[in-house]
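Student: Sequence and predicted structure are below.
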Amino acid sequence: MSEGFSLKDQLIHAGKIELLASWLSGVSPEFDGAAFQSQIMARLPDLELKARILWIAEVLEEHLPRDFPAAAKMIHKALPAELDPANTDDDFGDFIIDPFGQYVARNGLEDLETSLPLLHALTRRFSMEFAIRPFLIHQKARMQEVLLLWAGDENYHVRRLASEGCRPNLPWGERIRWDVADTIPVLDLLHTDPTRYVTRSVANHLNDIAKSDPGLVVTTLSRWRDMGRQNPKELDWMTRHACRTLVKQGNPAALELLGYRPDAQVTASNITLTPANGHVAIDSALEFSFDLTAKRDELLIVDYVIRFQRAGGKIGEKVFKLKNVTLKAGRTMHLTKSHRFKGNATTFRLYPGAHHLTVQVNGRPLAEVAFSLV
């Protein structure tokens, strides 16, 4: 990402506000597009991305009809063409549609007969995974029925919403606080989907569940394997993606499901660091290498774990992928990795001090070495 890049300015800017105003003006002569744009732009530059979307929704409330069904009808008419249904992945749509979803969430919670058809139309143009969550919180019983219905929709964006919208830990999403088992019937329908955009959501959904109920994830994936309703290669991919957190944790049942032995007969030796003194400057790289030797034929997931200094003297750790390998009995493999410690990262701050690096194989720590970040 180049210096000065602004995601919020790329996704929501004056040109997008003008586009939104043109859609609405095009279906209602009473809609004052100039005033709408002016009011939004008075605050927009000072707001972050999520706040921009919410602000636009607030301004919509002032410029759309006060009667929610009338406003919903106007939005329906104003919407641009749907995303191409012939695509199969990563066709997320235009962020300027999202304020419509937030408007619906703010004004239509008690009018599902109006809100749900509009969300169904909106998500075929931009994912409504955030807008749907207030409905899941406040209208659980009805929305459980809706998700099951939408899981069988002909449009893959609607089917994806049935999974993505009710993920337990959706990034940026409001927590719905359902029991994680409540969504399994929806995933049961969606796991056979032919579209990777949908099956990726199902796998991410299961990975969310894994953080609170690992056993449910393993039994669900095992059941799907026994059912044989999904292409085996696609289900293998889904299983790996769904179990990524469990694999990092060394969960034995997840490892066995993926064909890895939790008690792999392998040793790690000759671990070395560069710089050799183990003093690594922030914004530079630590290179490490080691040998793996197997006593029997093994499928191996090789990771490394770094224990970081955190604020207030606390310790945190992160698991990083290194390599998936097959190692024959009696063979030794030499592995090398360079890890860069980037300073001033927006998502993870580095603190100088003592750190540790651990080589982890099939979720089990095998060798550890200390170094200092300076």
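Tutor: That came through, no problem. Keep in mind the model is a prediction, meaning the values are calculated, not measured.
Student: okay, CA-based contacts and neighbour counts for the rest of this
Tutor: Will do.
Student: So residue 236 belongs to a strand, correct?
Tutor: No - inclusion of residue 236 in a strand is not indicated when DSSP: H, G, I helix; E, B strand; the rest coil is applied; the result is helix.
Student: for stretch 188-206, the distance to its chain's centre please.
Tutor: A distance of 13 Å separates the centroid of the chain from that of stretch 188-206, by C-alpha atoms, centre = their mean, to the nearest Å.
Student: Compute the first-to-last residue distance for that stretch.
Tutor: For stretch 188-206, the first-to-last residue distance is 11 Å (C-alpha to C-alpha, to the nearest Å).
Student: ok, how many other residues are close to residue 68?
Tutor: Residue 68 has 18 neighbouring residues, counting by other C-alpha atoms under 10 Å.
Student: In addition, the following structure is provided for comparison:
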Amino acid sequence: MTSFRLPDAPRSIQKDNPIKFLLDSEAVDCLAHNIALVHGSFDASAFRQLALTNIAPLTFMERSAHIAAALKATLPAKFSEATAILLNTLTPPNIHTERLGLSVFFYLPHTRFIADYGRDAQHNAGEDPFEVAMRAQYELTRRFTAEFSIRPFLVHDFDRTLNQLMQWLADPDPHVRRLCSEGCRPRLPWGARIPQLVLDPTPALPILEALKNDPSLYVRRSVANHVGDIAKDHPALAFSLCERWLTHADKDLQWVIRHALRHPAKQGNATAIALRKAAGGK
């Protein structure tokens, strides 16, 4: 059996090659090829035509939505059936957490499909698609990241989605644990803000507490960036959290504190500067 394909991609963003070209004809061809391997009635030609029509002027994130819409038009109408097909095309989970290159962005349309069509029962023959969508998020974050696609679920179904993230906190895969923190960052770059957590970040604090000493730097970096987001809107809360963590902080947690407070410290905030110094900073 012919294996699944991923498009060629550089290891990092190139100055003369905008990131949006990661989702171009080669990515669409690879996606069509992969789906055809597991879904014999898939109309690959129709998918390619829909996915590539008028794609040229679109931004990177717009392209992901455009390709997801082409998937919606050519896969089975029921969300759970379409999602099962997409999950059957996934390559093995990433073992490493660093230097993965840009090829993983091939899965951005997959996550966009889940985000756009996995929140409404009308796309799933009247059945609640939440559990199917969460299983898909879990598998996709192990290959790419579900930090963007989990956010609409937090916005529209906050309690249930936050509870799901809590259940993943002890998962053995660092990609999954990182999602628990990164997915609910109030101000994630490239991602939609989560108004409820911008207004009140305290519901996510148990996640940060559980992951602040995570054995993976990949996860701890997300915790630090999450606290940094909190510091932009609620500096007193972020400072209080870091001060409490300092009490029994090892070198890894001291790094988290320094990284979390680097922006307010650069802006001259005296409390941030003092906390970073107490955490081993200059």
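Tutor: Looks like it arrived, so ask away. Given the structure is predicted, the values throughout are model-derived calculations rather than measurements.
Student: Just give the TM-score of the two.
Tutor: The TM-score (TM-score structural alignment, normalised by the length of the second structure) is 0.85; 257 aligned residues with a C-alpha RMSD of 1.9 Å.
Student: what does the longest helix belonging to the second structure contact?
Tutor: Looking only at the second structure and at elements set by DSSP state H, the helix with the highest residue count is helix 217-233. For helix 217-233 of the second structure, the external contacting residues (C-alpha atoms under 8 Å, 6 or more residues apart in numbering) are 97-98, 174-175, 177-178, 181-182, 185-188, 198-199, 201, 208, 211-214, 237-239, 256-257, 259-264.
Student: Would you mind identifying the next helix or strand past that helix?
Tutor: On the C-terminal side of helix 217-233 of the second structure, the nearest following helix or strand under DSSP states H and E is helix 235-246.
Student: whereabouts in the first structure does that following helix align?
Tutor: Helix 235-246 of the second structure lines up with residues 214-225 of the first structure when matched by TM-score structural alignment.
Student: ok, for residue 134 of the second structure, nearest residue in space, not its chain neighbours?
Tutor: The spatially closest residue to residue 134 of the second structure, leaving aside those adjacent along the chain, is residue 164, at 7.8 Å (C-alpha to C-alpha, 6 or more residues apart in numbering).
Student: Per the alignment, that neighbour pairs with which residue of the first structure?
Tutor: With TM-score structural alignment as the criterion, residue 164 of the second structure lines up with residue 146 in the first structure.
Student: Count the residues that sit near that match.
Tutor: 15.
Student: and it, what helix or strand is that in?
Tutor: Short version: residue 146 of the first structure belongs to helix 140-150, going by DSSP H and E.
Student: The very next helix or strand once past that helix against the second structure, how far on average?
Tutor: Taking DSSP H and E as the definition, the helix or strand that follows helix 140-150 of the first structure towards the C-terminus is helix 156-164. Superposing on the second structure and averaging over aligned pairs (mean C-alpha distance after the TM-score superposition for the first structure), helix 156-164 of the first structure comes out at 0.7 Å.
Student: What range does the next helix or strand after helix 156-164 of the first structure cover in the second structure?
Tutor: Reading on from helix 156-164 of the first structure to the C-terminus, the next helix or strand found by DSSP H and E is helix 184-190. Under TM-score structural alignment, the alignment places helix 184-190 of the first structure onto residues 205-211 of the second structure.
Student: Next, the buried residues of that stretch.
Tutor: 207, 208, 210, 211 (16 or more other C-alpha atoms under 10 Å).
Student: again with stretch 166-179 of the second structure
Tutor: Quick answer for stretch 166-179 of the second structure (16+ other C-alpha under 10 Å): 166, 168, 169, 173, 174, 175, 176, 177, 178, 179.
Student: what's the span of that stretch, first residue to last?
Tutor: The straight-line separation of the ends of stretch 166-179 of the second structure (C-alpha to C-alpha) is 10 Å.
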